[in-house]
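Student: model the following, please.
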Amino acid sequence: MFSPSQEELCALNKEPVKYGELVVLGYNGSLPNGDRGRRKSRFALYKRPKANGVKPSTVHVISTPQASKWKMDCMKDDPNILQVGSVMGVEDKVEHPSEQSVAISSKGHHSISFTLSRSQTVIVEYIHDKDTDMFQVGRSTESPIDFVVTDTISGSQNNDETQITQSTISRFACRIVCDRSPPYTARIFAAGFDSSKNIFLGEKAAKWKNPDGHMDGLTTNGVLVMHPKGGFTEESKPGVWREISVCGDVYTLRETRSAQQRGKLVENETNVLQDGSLIDLCGATLLWRTADGLLHTPTQKHIEALRQEINAARPQCPVGLNTLAFPSINRKDVVEEKQPWAYLSCGHVHGYHNWGHRSDTEANERECPMCRTVGPYVPLWLGCEAGFYVDAGPPTHAFTPCGHVCSEKSAKYWSQIPLPHGTHAFHAACPFCATQLSGEHNCIKLIFQGPID
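Tutor: Got it, this is the predicted structure:
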């Protein structure tokens, strides 16, 4: 539900209305080497000065051998955007090459095209929609992409030097269309328009004709969406993963990401994004936060205050008796001398020490000197990305085995979210570093020792 306070706030500060934000899972506040331009860990969608949305118009059915040649000339060399379908409109059969070139080569209009056979192609023209704004997400750095997203590598070794042999994220992965009037509803669609304002598909695309006669299709590796039950709050529960079609319909998942057979239509669900909706692009997962939801989310200042508060309590290593302190947010990737470490099987927090190894083979398996429990021993990192918090509670729990720390309810929420992995697997992962979670509950309550004096 739209919050009037957001509109009032924007009017007061003379700022554009914010529709919401997309936050990429696996990054703790910023990309490893810093946010740059359209490539960043977090992207805000604002109401544009002028509407740039489009809506379907005329459908051209081209029944001529020339259609195949035209498709080969125009198709971009990108296997990840081959499976796309058409939308609604008034069918207009074009039989002559001269008419065909006018119908499908117009640079002024956006269009979605799909190939039924070598001799038949359907082009759906899109016209300007003054009531919506469109934002596009994908791997391409071309101008139509508003938010450039690359493959997320799990774990702390996330950096620009890590090479992706072959990305599974589409160059033009998806588009989000927002209503320019309250309540500023945001809808997601698979695939995005390229620099020629086109979306293409191939003969082998997963496509079909709906009962009402309209065509639809899926992208190669699919755009999956999960809406949490109960919104994005302390009481939230995981929802069910679905696949979104090019026209925005909702389907059950295919057997694998790129299977030719689509899932079943889920008629009682929509492509409307909710606060906390997750969008998976097969290589990166994005969290959608509404503007209203962000107003009730902890801020960076709040997280910094929590860090200072826990440090002010002067937690101590129970063995070395030295005072521990979480490093400042701008040094969140550098292990410091006072860094708190924890045994993740029991939760006891210590300072760093180099003893307690149980074997030479399991270098990270240590025995806790407090309770003799054996398990991973890792430095603790404060979760700095405020968008991942479902509440404003103190940082009391750590994800296992990465050691990122956040509030109890936030840790327990993410610990039960099955995130897509590969072509058909799902597993829970830390939202701050994308490391696959393990252990009995995927997270552990931390046990700090206060100062003896």
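
Student: make it CA atoms for all contacts and neighbour counts henceforth
Tutor: Noted.

Student: what about the helices in the stretch 351-453 of the chain?
Tutor: In chain order, the stretch 351-453 of the chain shows helices spanning 408-415, with DSSP state H, counting those that start in this stretch as the criterion.

Student: so who does the closest residue to Ser68 other than its chain neighbours touch?
Tutor: Once flanking residues are discounted, Ser68 sits nearest to Arg118: 5.4 Å by Cα to Cα, 6 or more residues apart in numbering. Each residue near Arg118 by Cα atoms under 8 Å, 6 or more residues apart in numbering is listed here: 65, 67-68, 203.

Student: here is a second sequence; please produce its structure as well for comparison:
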Amino acid sequence: MLQPNQHEHARSKDPVKYGELVILGYNGSLPGGDRGRKRSRFALYRRAKANGVKPSAVHVLSNPHDSKVRFIQHIAAAVHCGIVRVRDLCLQAVNSRGQHSISFTLSRSQTVVVEYCHDNDTDMFQIGRSTESPIDFVVTDTPGGSKESEDSSSAPSTISRFACRIVCDRNPPFTARIYAAGFDSSKNIFLGEKATKWKNPDGHMDGLTTNGVLVMHPLGFPEEPKQGAWREISVCGDVYALRETRSGPIRGPLAVGESSALQDGSLVDLCGATLLWRTADGLLKSPSLRHLDTLRLELNAGRPQCPVGLSTLAFPSLPRSHSLEERQPWAYLACGHVHGRHDWGRRPERHREESVCAGSHGECPLCRTVGPYVPLWLGCEPGLYVDAGAPTHAFVPCGHVCSEKTGRYWAETPLPHGTHAFRPTCPFCSAPLAHTHTHTRLIFQGPVD
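Tutor: Now for the predicted structure:
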């Protein structure tokens, strides 16, 4: 057994946790399971050795005979059959020195290359669709919570291969900052001629990615959370108001006084997936998976009954919460009355299995209210909760169950959708919520004995 001083020494050896990123829409795990760098949540820990970078030298290359690239021009000419592009030469010149760089192509004859040098005080984590080694957290497009979205996997992804990077201070208070775009396998970020880019008054270059990296910092999260304004983050980490459309050519106005520093509850949208940032301190205050399971057991201990079949209902254990079970609670979401699975008031012979399993509309036997009739699913991703309250409310129309405060917060949080629209969605499955009746209070029937 460890002695007290050994316990203290063991704790000091624990890695420093900066926070976690949770992808909205997966309710605790990817459909095929979390594997390696592709998972529904990703924890950021202080690295054994700092890998952060910071800007250093700036080079303006205006012709292929620049002294920095002259020594590789012959190789490039051979590869390109005599046609040498300034961009290619810039990248080779910088990469030949093993340094990170950001290349801003202003025209076919001029490129600005900003070199980055090692930073001993920061750790860098990269996020994107690519599975190449520079990406720490592989993120793919999130289904929209409907049957139609399952076929969207064949559509081109709108998430960048190297979407963004988060840079964390290695020393307290371990501030995490987000930047658009990530360095590729050649340690380069390349903004081509058509990319939105500019020179700031202080002289440094900056730009935006094609579909943008949007961020929303809430106020008072999670105690009294209120939504902040959605902003766009530049490649160099400045904050701007949104463009007219997601990929518009003109940047929005600079959001003076606003920061790219992530805070507990910040949302990051990559145009295809939305991530929630939870700080290490925030996670300590949020409910654990064990607590959520305790709430489930307490709910089941009340022996809720189906008023039609008079059977006892029970929520399945959280690891099995993705498949329907015989005693699964169902609810009429227009009124909130909880039932078991039944076909009262419907035509059982017509598309019975398809309509019942996927959920359908029907008339509640208790109050005759007509509305969605769906199975209920417990929200089992702890990071999405803003409190540890009992599971009393369900989102409409998907039927995911959570606390009242959590349901109200997400129902009032519009998430980016498409090129310029915003809509509230269920954080557990990404299904768009109903326009007027986003969540409902559940009414359970107790046992009759």
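
Student: tell me how far the residue nearest to Ser68 of structure 1 lies from Ala67 of structure 1.
Tutor: Between Arg118 of structure 1 and Ala67 of structure 1 the distance is 8 Å, computed by Cα to Cα, to the nearest Å.

Student: hey, what's in contact with both of the two?
Tutor: Shared contacts of Arg118 of structure 1 and Ala67, defined by Cα under 8 Å, 6+ apart, are absent.

Student: could I get the full set of strands for the stretch 351-453 of structure 1?
Tutor: Listed in chain order, the strands of the stretch 351-453 of structure 1 (DSSP state E, counting those that start in this stretch) span 365-367, 374-379, 381-382, 397-399, 404-406, 419-421, 425-427, 443-445.

Student: figure out which of those is closest to Leu273 of structure 1.
Tutor: strand 419-421 (17.3 Å; Cα to Cα).

Student: buried subset of the contacts of Arg118 of structure 1?
Tutor: 67-68, 203 (16 or more other Cα atoms under 10 Å).

Student: hang on, the earlier thing: which ones among the contacts of Arg118 of structure 1 lie within helices?
Tutor: With DSSP state H as the criterion, helices contain 67-68 from among the contacts of Arg118 of structure 1.

Student: and the contacts of Arg118 of structure 1 as a markdown table, adding distance to Ser277 of structure 1?
Tutor: Rendered in a markdown table, the data for the contacts of Arg118 of structure 1 read as follows (distance: Cα to Cα, whole Å):
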| residue | distance to Ser277 of structure 1 |
| --- | --- |
| Pro65 | 44 |
| Ala67 | 39 |
| Ser68 | 39 |
| Glu203 | 32 |
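
Student: Phe200 of structure 1 maps to what in structure 2?
Tutor: Taking TM-score structural alignment for the superposition, Phe200 of structure 1 sits opposite Phe190 in structure 2.

Student: secondary structure element for that match, which one?
Tutor: strand 188-191 (DSSP states H and E).

Student: so which elements touch that strand?
Tutor: strand 100-107 (3 or more Cα pairs under 8 Å, 6 or more residues apart in numbering; DSSP states H and E).

Student: if we can go back for a sec, to which residue of structure 2 is the residue nearest to Ser68 of structure 1 aligned?
Tutor: For Arg118 of structure 1, the equivalent position in structure 2 is taken to be Arg108, counting by TM-score structural alignment.

Student: and the closest residue to Arg48 of structure 1 other than its chain neighbours, how far from Ala425 of structure 1?
Tutor: In space, and not counting its chain neighbours, Arg48 of structure 1 is closest to Asp133: 6.7 Å by Cα to Cα, 6+ apart. Here the criterion is Cα to Cα. By it, Asp133 of structure 1 lies 34 Å from Ala425 of structure 1.

Student: who has more neighbours, the two?
Tutor: Between Asp133 of structure 1 and Ala425, Asp133 has the larger neighbour count (other Cα atoms under 10 Å), namely 24 against 11.
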